[in-house]
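Enquirer: with the sequence up front, the predicted model follows.
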Amino acid sequence: MGVDTPVAAVLALWNDVDPIHDADYNDWHANEHVPERLTVPGMLWGLRFLATAGVAGPRYLTLYGLRDAQVLDSAAYQHLLAWPTPMSARMRRVMHGISRAVYDVVATQGSLAASGLLLSEDQDLGQPTPTPGEIDAAPGLLRGLRRPDTQPLPWLQTGQSGFQPPLSLRLIALAAGPMALKAPAVPGVSRYRRLPVSGDGQF
């Protein structure tokens, strides 16, 4: 299944690594880690992003589209958490600023598989939103509400170590071009550039 497949929930993970580990991290994450996660039944797509502007927290964002939130309780997914590959075990020691949240999807259109992404709190909570021009040009949009029962990764001994994930999520995909990389038009909007994932056919 591809990134256009409708989903009921989204797993969002924020993290960072020291720049000295960027090359190893991106090779592992694109070619081993995300493809491995996508072998779990019900985990329908995975997208990787790097912050380009407006982000005070971790630089990396990963989104997984889920058939439903219960996929994360499945034996297949729990096995991957409990039995990391050698490279995954190494990366666990160098990643920091890790935060994790599961969102119930309340609205979606198009696909988030574009060259850029805007992330903000949902406008229904009175937070700033992207400009109308950016929304009109967007190839995809997803809105979600954070589940209160989201658990931190079990191997994080101190629990969530990054920033607090937003209570609501508004994701807007950006097509290629200057708009995908320029600074945010309003405060409170984080901007990301899409990174490759092995086998997704986009890079």
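Expert: Right, received. Where do you want to start? Numbering: from 1, shown residues only.

Enquirer: when you work out contacts or count neighbours from here on, use the C-alpha atoms and nothing else.
Expert: Will do.

Enquirer: buried residues, the longest strand along the chain. List them.
Expert: In the chain, taking DSSP state E as the definition, the longest strand is strand 95-110. For strand 95-110, a neighbour-count test (16 or more other CA atoms under 10 Å) marks His96, Gly97, Ile98, Ser99, Arg100, Ala101, Val102, Tyr103, Asp104, Val105, Thr108, Gly110 as buried.

Enquirer: for comparison:
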Amino acid sequence: MSLLGKAAVAMWWSVRSEQRSEFGDWHSHEHFPERMSIPGFRRGSRWTSTTDAEGFFVLYELEQHETLSSKGYLDRLDAPTPWSTKMMPHHLGMVRSQCRVAASFGGGIACSLATIRLSPEVGRAAELQAHLLDTLGALASQPGLTGAHLLLTDTPRTSSPTTEQQIRGKDGAADWIVLLSGYDPEIIEAAIASPLSPSSLGALGAQDNPMIGRYRLGFTMTPQDVGTS
């Protein structure tokens, strides 16, 4: 898939089994339509972990980075619905990164996704980014793959804990994020083994122990699905 827009919100969290049914109902039928009604939101997608029975990854694609500090978005974050207020405490271990899209290669919606959370070594950010851009650009068009993207966390300076964050508790944040999507999870796995393995990324200037997640598509929505352009 090619990301829609120049910014994104990338989030990882867990939901225990006893809340998952209601979570899916709320997230699909209230929360996604609410978010897609905010000006500047282009697409939302929810992904279910294939290795962690409780894990989710959610991505919101935004028109501009300024959407993150827009009144429309902040008003929603500070005025959660009663159902959202009920569900937010069940978002466990939330990692939420507000990002700029540094690169996006590919197109379409895929069924499988890998996320890699990493950070550059001091003084090697430019080197690492250049290598990643070359690598991701080459991967996106390979058989079995459909998209390769690099997100760089850039939290708005005016950002402060919102009502939703206060309900959840303190959120974590990633630094750099690589997304690799495709229709063949085995090909994605091969790319994670090389050239996007921890050792390969380390040789290019990444810090030790990047965090790798594997997911399948659960649900996606655009503003057109809720009648908002």
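Expert: Yes, it's here. If you're wondering where the values come from, they're calculated on a predicted model, not measured in any experiment.

Enquirer: strands along structure 1, start to end?
Expert: 9-17, 43-53, 60-66, 95-110, 116-120, 140-146, 168-174, 190-195.

Enquirer: nearest to Asp27 of structure 1, of the ones you listed?
Expert: Each of the strands of structure 1 was scored for nearness to Asp27 of structure 1 using CA to CA, and the closest is strand 190-195 (10.9 Å).

Enquirer: residue range for the closest one in structure 2?
Expert: Aligned using TM-score structural alignment, strand 190-195 of structure 1 spans residues 213-218 in structure 2.

Enquirer: run through who's touching that stretch.
Expert: 45-51, 56-57, 110-116 (CA atoms under 8 Å, 6 or more residues apart in numbering).

Enquirer: also stretch 9-28 of structure 1?
Expert: The contact list for stretch 9-28 of structure 1, computed with CA under 8 Å, 6+ apart, reads 58-69, 87-88, 91, 94-105, 144, 162.

Enquirer: whereabouts in structure 2 does that stretch align?
Expert: So stretch 9-28 of structure 1 is aligned with residues 7-26, judged by TM-score structural alignment.

Enquirer: the matching stretch: end-to-end distance?
Expert: From its first residue to its last, stretch 7-26 of structure 2 covers 25 Å (CA to CA, to the nearest Å).

Enquirer: hang on, the earlier thing: the longest strand of structure 1: average distance to aligned residues in structure 2?
Expert: Once the two are superposed, strand 95-110 of structure 1 sits an average of 1.3 Å from its aligned residues in structure 2 (mean CA distance after the TM-score superposition for structure 1).

Enquirer: now that strand and strand 168-174, what's the angle there?
Expert: Counting by axes from the mean of the first three to the mean of the last three CA atoms, to 10 degrees, strand 95-110 of structure 1 lies at 70 degrees to strand 168-174.

Enquirer: now do strand 95-110 of structure 1 against strand 60-66, angle only.
Expert: Relative orientation of strand 95-110 of structure 1 and strand 60-66, computed by the same axes, to 10 degrees: 50 degrees.

Enquirer: before I go, just wanted to say thanks for your time.
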